[in-house]
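Trainee: Take this sequence and fold it.
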Amino acid sequence: MADVNSHAYNSLWQFRGDAWSRLEEASERLSRSANAGKPVDKLTETVEGLLGQLGAFERFWAFPGVSVFQQAQRLFAAADYDRFARSVARINRALITESYRGGSTIATVEGQHEIGTDHGVIDDGRSNHNDRPYFEVLVVETMTEAQERAMRAEVRSWRRPDDAFIYELVVVGSGDEAAIAVRLNPNLQACVIRRRFAHKSAHDLSGLTEFLDANVSDDLADHSPEERAQILATNIVGTRPEMDLYLMTEIEVEDAAGKLGHHFRRVFHSREGSLELHLSLLEGVAARYRTPFFSALKEYSHRPTGVFHALPVSQGKSIVNSHWIKDMVGFYGLEVFLAETSATCGGLDSLLEPTGPLRDSQKLASEAFGSRHTYFVTNGTSTANKIVVQAVVAPDDIVLVDRNCHQSHHYGLMLAGAQVTYLEAYPMSQYSMYGAVSLREIKSKLLALRSAGKLDRVKIIMLTNCTFDGVVYDVQRVMEECLAIKPDLVFLWDEAWFAFARFHPVYRPRTAMGASPNLLKKLRDPDYKAEYAKHAEEIANLDDAALLDRRLLPDPARTRVRAYATQSTHKTLTSLRQGSMIHVFDQDFDQKVQETFHEAYMAHNSTSPNYQILASLDLGRRQVALEGFELVQKQVENAMQLRDAIDKHPLLSKYMHCLSTAELIPGDYRASGIDQPLRSGLRTMSQAWEKDEFVLDPSRVTLYIGATGIDGDTFKRAELMDRYGVQINKTSRNTVLFMTNIGTTRSSVAYLVEVLVKIAREIDDKLADMSPTDKGAHEADVARLTSASAPLPNFSGFHSSFLDHVDTEDGTPEGDVRKAFFLAYDDSLCEYLSPDEVEEKIESGQDVVSATFVTPYPPGFPILVPGQKFSRQILSFVRSLDTPEIHGYRPKLGYRVYTDKALEIANPRTTVGATAEPVAKPKTRVAAPKAVVTKAETAKVKVAGEPA
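Mentor: Alright, predicted model coming up:
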């Protein structure tokens, strides 16, 4: 079905939209040809095919709806091509402009009129509803057409002009149709499950399997009506957790409420509840529509006030009376200044001690994102990361962190005084970028720390999900296997670029707030306890090397689920710049972290937060709670359209192509064996996301441009941004990264393709006119960009002066970044060395130790941190980058490094002025002997570790 005009689709929404547009074109041509007496066989075949494709799923939308669609089919069957073409045009126009959302009722009475009078709908005679938000309600019950018409009429009879919203019904008769409807129709905001519905559809649904696998009929078979309602409700929540669910039954409604009430917002008696259901539907959507802080700020902005406080700009007073800066009002508008205040009274609230609307807004955000607690942050995820680190980590705690993470993690750990163990991500040297940290790498570090007797000091692991380049972890598996070794390990998932993922059913399980409740539910399942007992016996006698190759299971009796996610709302959802959130799912938060979190929150947040940012976070939450599912699916579809447009274009494909999953994720991490899951539809993508250790976020398109002979940074600045105004963020030496977001449109995708084609044509034209000398230079540039660069360097290690001061003889690599960082504050202990001088010292066997962070842009990860030793690989890598900027490196002076005297002062095993010979030091922690434990005890030592 999806191969219309040989075009691949990953969502049925866009396929549906394009199919209606094609049907309008074909029906218009059919009408003209028939009136002109021309042959119409081919056109009728095309129209018939499109009607067949659309007919498979139109029942899942309220507009045009089954009755209206069937009426159009009858016009076509009767060869009334003129009326058919007009009807199709009106329907398509209403779909494109979304005028059907304006509050008019859909014509369903057969034979009395054409399909609508204006844009495919009939005016219902009431007041103008165009400003009222529109949604649709799914009703699951087997009923006749007459019963369905009566139900729609009853619902419309309850409408009032002052209703805040307007809605229409979508009626399906089976459980599998309901499961499909919630996946296909983003307008659905609520579902009413009635007692009588079939478990399996009477319609042929095979044409939809390319887009989704929503078959729940086997689960629903052979169950009582109440059990089927519960199973269907669970399925719907798993797909669309934001939807309100209602149950209507006429048998033992009181018992049903007691047994099933926790699955539904309300339980109603079928004969009594129609008005109450109507009011509940409106109230349920209104609850998500609420924006407590934005509403309070808006109300405050219209009050006359006398300001005898800070902030002269409050209510615009310092601007509107000015002779020189009145243009600020013209540019920003008066409302933004009317809403400015430094007061926390008068219905507003304090960010640091919220007790009113801001507290309510954060609670609503917690419900939307699936956390136990959510906190707003007004100065970015950099601050959010530091807050979590300071709240959880005490000086000398051991922390595992991806070396390629955002610099805020490094600075946060430095401030906290942590002993840092850096984790290595898998390299992609061809593109000068790193992937993600493998589970094997993480487990090896944890097991080594356990063997060294340091597991009690390990506090937190910090990973970026997804990475800047779109590599996504299997979050639940990572948590499970790490908790099998360290049962109370805390996880900080930096989801700065992944806030949108909560609102798509395929993405959600690979987010921190999606995986954490799933893991907790699994640990509390009695069947899992039996599974773990068997697992513990199987691994009881395995050594650490063998455990690396086993999938480990956490002990349900000892494991605590403790996860934090930091998200840049402003990066991938709607918020003013620097608007971020911290989401908490920590079983021990109230007992162990709440007080320290509050102190960290106070330490890093301003006492004068920007109220406009807070209000935008409130509004951004409302948006995704009501339309996040739709927006994220369109974001993915736009990215797939971009991929197809580039890779299938004959000219573009000469000079560039979109890197596939197989090119960015090695086969060892893809158990599904699917090289390009993004090309095979949403269903195939889902299969890969269920199995693979790493997957690729389809909304990120990494464009390989090596064949252009233009490096990534030049392509970004000189070509895309300066000439065409195309904004992108990340590049490598031979790639540029395009990211679609919830604001991306098909027009913007088309513009980008147009720009890339212009660039490719210019390259083609220049090559044709080049002299042999110029062509040779161009070929050299291409060779440089397409050949492998210097290997990406691993973390070279901390100098012994900054290794863990508790024990430096056990081989574990953690180091004290804070000690190294602040040692550099004494200029007399630092010097600058050129790259050649650094290399000479390394060649002579001397250690050269960085006194600062050194971060090349691109690729944007720190290759040196304070206290880290230089290596030949690091120097070679930097020289091969041809990068325009390196933070921490001064071209005229070189690298800032420690003097030998500084390293002597810093080394706890030497005396200042003496030679740097090691001084014997007793170990403070000794690992328990492994040979004198029972099998059961061995299982605990091997898998569970020692909780802090």
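
Trainee: alpha carbons only for contacts and neighbour counts from here, please
Mentor: OK.

Trainee: Residue 181 against residue 62, yeah?
Mentor: No - Residue 181 lies out of contact with residue 62 (CA atoms under 8 Å); the separation is 10.9 Å.

Trainee: nearest spatial neighbour of residue 43, skipping sequence neighbours?
Mentor: Distance criterion CA to CA, 6 or more residues apart in numbering; nearest residue to residue 43, sequence neighbours excluded, is residue 30 at 5.9 Å.

Trainee: Tell me how many other residues surround that neighbour.
Mentor: Residue 30 sits with 26 neighbouring residues when counted by other CA atoms under 10 Å.

Trainee: just checking, next helix/strand downstream of the one helix or strand it maps to?
Mentor: Using DSSP states H and E, residue 30 sits in helix 12-35. As assigned by DSSP H and E, the chain's next helix or strand after helix 12-35 is helix 41-55.

Trainee: quick one on the thing from earlier: what packs against the helix holding residue 30?
Mentor: helix 41-55, helix 81-97 (3 or more CA pairs under 8 Å, 6 or more residues apart in numbering; DSSP states H and E).

Trainee: Go through it and flag the buried ones.
Mentor: For helix 12-35, burial by neighbour count (16 or more other CA atoms under 10 Å) applies to 12-13, 15-16, 19-24, 26-32, 34.

Trainee: what's the angle between it and helix 41-55?
Mentor: 150 degrees (axes from the mean of the first three to the mean of the last three CA atoms, to 10 degrees).

Trainee: which residues sit against helix 12-35?
Mentor: Applying CA atoms under 8 Å, 6 or more residues apart in numbering, the contact partners of helix 12-35 are 2, 9, 39-40, 43-44, 46-47, 50-51, 54, 81-82, 84-85, 88-89, 92, 95-96, 184, 211, 637.

Trainee: Relative to residue 188, how far out is the residue nearest to residue 43?
Mentor: Separation of residue 30 from residue 188 (CA to CA, to the nearest Å): 35 Å.

Trainee: do the same with residue 638
Mentor: The spacing between residue 638 and residue 188, counted by CA to CA, is 22 Å.

Trainee: before we go on, could you also do this sequence so I can check it against the first one:
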Amino acid sequence: MARKLRTKPYTSLNRYHSVWEMRADGWINLTDDLGRLVDLGSGTPEFRERQARVKETLEMLLPIESYWAFPGKRLFGELCGWFAAGELARLHSAARRINRLLASNAYRHQEPAMDTDGEIPSEIDTEEERLAQIQRPYFEVLIVDEMSTDEEEALRRRVHKKRRPDDAFIFDIVVVPSFEDALIAVLFNINLQACVIRHGFPFKSEYQLDLLGKFLDGVDEHIECLPESERGPLLGAKISEVRPELDLYLVTDIKAEEIAIRVGDIFKRVFFREEDHTELYMAIMRGVGERFRTPFFTALVEYSKQPTGVFHALPIARAKSVVNSSWIQDLGQFYGMNLFMAETSATSGGLDSLLDPVGPIKLAQEYAARAFGARRTFFATNGTSTANKIVVQAMVQPHDIVLVDRNCHKSHHYGMVLAGAQVAYLDSYPLNDYSMYGAVPIAEIKRTLLRYRRAGLLDRVKMVLLTNCTFDGVVYDVERVMEECLAIKPNLIFLWDEAWFAFARFHPTYRRRTGMSAAARLHAKYQSASYADRYQAFSREFAAEDWNDEEKLVATRLLPDPAKVRIRVYATQSTHKTLTSLRQGSMIHVWDQDFKDKAEEAFHEAYMTHTSTSPNYQILATLDAGRRQAELEGYELVQRQLDLAMMLREQVLKHPLLSKYFRFLNVGAVVPAEFRDSGIDTYYDAQTGWTNMEAAWRVDEFALDPTRLTLSIGASGIDGDTFKNAYLMDKYGIQINKTSRNTVLFMTNIGTTRSSLAYLIEVLVKIATEIEAGVNDMSAIERRLHQKRIHGLTKALPPLPDFSSFHFAFRHAMHPSLADTPEGDIRSAFFLSYDEANCEYLTMREVNEAIATGIEVVSALFVIPYPPGFPVLVPGQVISAEILAFMQALDVREIHGYRPELGFRVFTPQALERMASENAGKAAAAVAARAAAPQEPARAHETEQATLNK
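Mentor: The predicted structure follows:
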């Protein structure tokens, strides 16, 4: 009966942001319409209209529910049968109960009876149910096998009978019959934690879903013709690509031991036929248990229960200094005793040391590496600012050249100072209309590398440092950037600042644009015979003389030599920003195939340098628990975050008053057309829904993270700083992080709820209504002033300046043959400014006059306006006319490194002359050394690896 009900293809998904929203709305609408049908007479027009809507909803839900254990195919088929038989009251009662169970998640720990008039649970509110949810989490297992409904129910009964009271978890099963159904299930069903692939199965699903196209590239639809030994592993590989956190098991009818040898990296275990159901059951439980385990958090909990006598530091440990106080017992009441009972020191024993982990911290970091796809992971309790400095200091020696995005976080600039690096700043493309920058084009990076190659200095270029994603949501094609750079310098190190991108690992769309995922793919690619053939073809087409044609090199998609390339990738992530962790909880992820030989000792020294000897154990515990959450429910949480962001964008776009004053920037506004090969300028389309996002993220040089919602407010006549403080925060208590002159940035995260989203929309409507009323009440003069403010915020915006240059006093490459390279000695400039005698203050007028007469004025400090928050000037940088014009046009209140009453702190001419004289000797020595070992630029590419090995 259920199968016959469906009469049209399943295409309604395009109207929704996700299947989860569609499913939730479907059950709500079904319950409401059935309730009304029960009250109506059968002959009325409304009855017929509601009846048609119920039929449509059932048709919509039918394929969705086949991929979930509850209510599942069998029970949903019964509902469809009741509808066909006209048993509307019975159907309404069951639908109402299912809706409540789904909304509350109570079905996870209850045996629901649908055909009853008993009380319907609305939420998990009893202590028994709450403990059950904590102590025995529920999950579902996907079984890929063709079987009848009776066979499926018999399998479910066998699984339920194996449940034991001491099981750490409980699970139910979902059975699907085909290759496509399996992929749909892992995309739809957020409860899945494991997949068992059994015997033969066809390729096609009876449900037609366009969203599968991107996951089926290279998959032959005639999969049924493949032998079983290839069919199951192919499906396993595809599932692992989409959701790598799932445990995969293969049950085969042929030689299990031979298959296990070939596919051991895909499947956790391979079983022969059905010889041991109990072993498979236990393997599934054990696999989930491995991800559930939190070594350090568990150790900390156990430590808090131990009786101890504290005779070392930390009076607050065991809460002694709190509970014995007459004045601060409210501190204990506010935080609770567990916080203090778990407070201890690494020297007390039992809980491991962050600086030299050998126990639970070591295990916790290994589990984090597994979760984030790294070869090794290190925890940081001082935030990603410290994590960035650790990596820079470990990888960079004094006078190494580092290519740095000029608009990166200030910790990178200070890291360059500490490491003594020679910094070559890269310019991002400007978004002048919104007073913010995008990201650095690959052409800019390649040109800079080729300048160093032409100058014979490529051997000194050590690292490329980029922000992915940017504050405003611009995301690199990480794999392409690294691949093309490695074609020019095969052992280049990459540091990806993913402070705002830790969540990306746990969603298939985002994952491919992360540093760790791209590193693993590149390494696998360069080991393959197919890439070796591809590179040989590229080498034949790209002759040796072509390596002297820089414009051709920039325009060509370059491929690195697999015999020379080394994958050395680092990513720093603020776990506390986008996943679950206490403030300052961060991680450093490493995918460096030369780590043991070339980096380990230096990394550990840098780690020791910047890591506290008294790390906060509560932060470490939340990093451990946050990793568990990300592995077990990250996909669900990130998708929900994405759904809410898309919902907010759509609501503002459709609301007539909101869209009059506000506009969320789409990808076309944030990423110029030259970087969007897809031609897609918006991820949402009224006809196709949100399907454009997938296509754009696959091919465009830069993509936009839709969860970073930049709201353009220029049409309101209110600047970003005023909108943030006077309206959002002071008036409505809405917190945001970043503004520009005419934008404010909202971000959804894994903790965002539909209620908080509704509140934000409500607030924006109130603000828009207030603006509308104010505009309508303006006099003619006031209206002209208002229009002038709007013009200043939307049309008369100062162009964003590029990086000018370092003054020659802070450049070692002063010889004419080396003058084409842009690096500067930021460390020398930084510390030169410590001596008051080397500096003076000049007002903007005085700087302007000096520039007009041809005098170079050099900043002694970092100058950072907020907003936009990037350094306009760094120590040793020449103040250009464009930078000065930008500073004069700014109307922000906060500018770090600039004192309005004094002006700019700049170097005196005498200090610059003395510094230049000192560096001239160094430059001459460098030129002499190079002259002793000349190398033709044309042969630089061929001999580069030998030089680097020296």
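
Trainee: winner for burial among the helices and strands packed on helix 12-35 of the first structure?
Mentor: Mean neighbour count (mean count of other CA atoms under 10 Å) peaks for helix 81-97 among those, with a mean of 21.

Trainee: Report the next helix or strand after it in sequence order.
Mentor: Following helix 81-97 of the first structure in sequence, per DSSP H and E, is strand 134-140.

Trainee: what does that next one correspond to over in the second structure?
Mentor: With TM-score structural alignment applied, strand 134-140 of the first structure matches the range 138-144 in the second structure.

Trainee: Same check on stretch 871-882 of the first structure?
Mentor: On the second structure, the counterpart of stretch 871-882 of the first structure by TM-score structural alignment is residues 880-891.

Trainee: List of residues touching that stretch?
Mentor: 798-802, 804, 844, 848, 851, 872.

Trainee: residues of whichever strand or helix holds residue 879 of the first structure that come out buried?
Mentor: Following DSSP H and E, the helix or strand that holds residue 879 of the first structure is helix 872-881. Using 16+ other CA under 10 Å as the test for burial, helix 872-881 of the first structure gives 873-878, 881.

Trainee: Would you point out the most distant pair within those?
Mentor: Across these, no pair lies farther apart than 873 and 881, at 12.5 Å, counting by CA to CA.

Trainee: May I see the buried residues of stretch 576-586 of the first structure?
Mentor: Judged by neighbour count using 16+ other CA under 10 Å, the buried positions of stretch 576-586 of the first structure are 576, 578-586.

Trainee: Please identify, among the contacts of stretch 880-891 of the second structure, the one with the most neighbours.
Mentor: Greatest neighbour count in the contacts of stretch 880-891 of the second structure, by other CA under 10 Å, goes to residue 872: 24 neighbours.

Trainee: Next, the contact list for it, please.
Mentor: 801, 803, 862-865, 883.

Trainee: Excluding chain neighbours, what is closest to the counterpart of residue 645 of the first structure in the second structure?
Mentor: Alignment note: residue 645 of the first structure maps to residue 651 in the second structure; criterion TM-score structural alignment. Nearest residue to residue 651 of the second structure in three dimensions, chain neighbours excluded: residue 761, at 7.9 Å (CA to CA, 6+ apart).

Trainee: host element of the one you found?
Mentor: If you go by DSSP H and E, residue 761 of the second structure is part of helix 754-776.

Trainee: so what corresponds to the residue nearest to residue 43 of the first structure in the second structure?
Mentor: Looks like residue 30 of the first structure aligns to residue 37 there (TM-score structural alignment).

Trainee: now what about stretch 516-535 of the second structure, what contacts it?
Mentor: When contacts are defined by CA under 8 Å, 6+ apart, stretch 516-535 of the second structure is touched by residues 372-374, 478-479, 483, 505, 511-512, 559-562, 567-571, 589-591.

Trainee: And that stretch, what's buried?
Mentor: Neighbour-count burial for stretch 516-535 of the second structure, counted by 16+ other CA under 10 Å, picks out 516-520, 522-523, 526, 531-532, 535.

Trainee: can you redo those residues as CSV with distance to residue 612 of the second structure and secondary structure?
Mentor: Formatted as CSV, these follow (distance: CA to CA, whole Å; DSSP: H, G, I helix; E, B strand; the rest coil):
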residue, distance to residue 612 of the second structure, secondary structure
516, 26, helix
517, 30, helix
518, 31, helix
519, 30, helix
520, 31, helix
522, 35, helix
523, 34, helix
526, 39, helix
531, 45, helix
532, 46, helix
535, 47, helix
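
Trainee: Out of those residues, the closest to residue 84 of the second structure would be?
Mentor: For those, the nearest to residue 84 of the second structure is residue 517 (49.5 Å; CA to CA).

Trainee: where along the stretch 101-250 of the first structure do the strands fall?
Mentor: Under the criterion DSSP state E, counting those that start in this stretch, strands of the stretch 101-250 of the first structure are mapped to 134-140, 166-172, 188-194, 244-249.

Trainee: now those in TSV, with distance to residue 323 of the first structure and mean neighbour count?
Mentor: Below are the strands of the stretch 101-250 of the first structure laid out as TSV (distance: least, CA to CA, whole Å; neighbours: other CA atoms under 10 Å):
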stretch	distance to residue 323 of the first structure	mean neighbour count
strand 134-140	46	22
strand 166-172	48	24
strand 188-194	51	24
strand 244-249	54	24
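
Trainee: need these in a markdown table with distance to residue 114 of the first structure, can you?
Mentor: Shown next, in a markdown table, are those (distance: least, CA to CA, whole Å):
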| stretch | distance to residue 114 of the first structure |
| --- | --- |
| strand 134-140 | 24 |
| strand 166-172 | 20 |
| strand 188-194 | 27 |
| strand 244-249 | 35 |
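
Trainee: quick one: which of those is nearest residue 467 of the first structure?
Mentor: The closest of the strands of the stretch 101-250 of the first structure to residue 467 of the first structure is strand 188-194. By CA to CA, the value is 31.8 Å.

Trainee: isn't there a strand covering residue 838 of the first structure?
Mentor: No - read with DSSP: H, G, I helix; E, B strand; the rest coil, residue 838 of the first structure is helix and lies in no strand.
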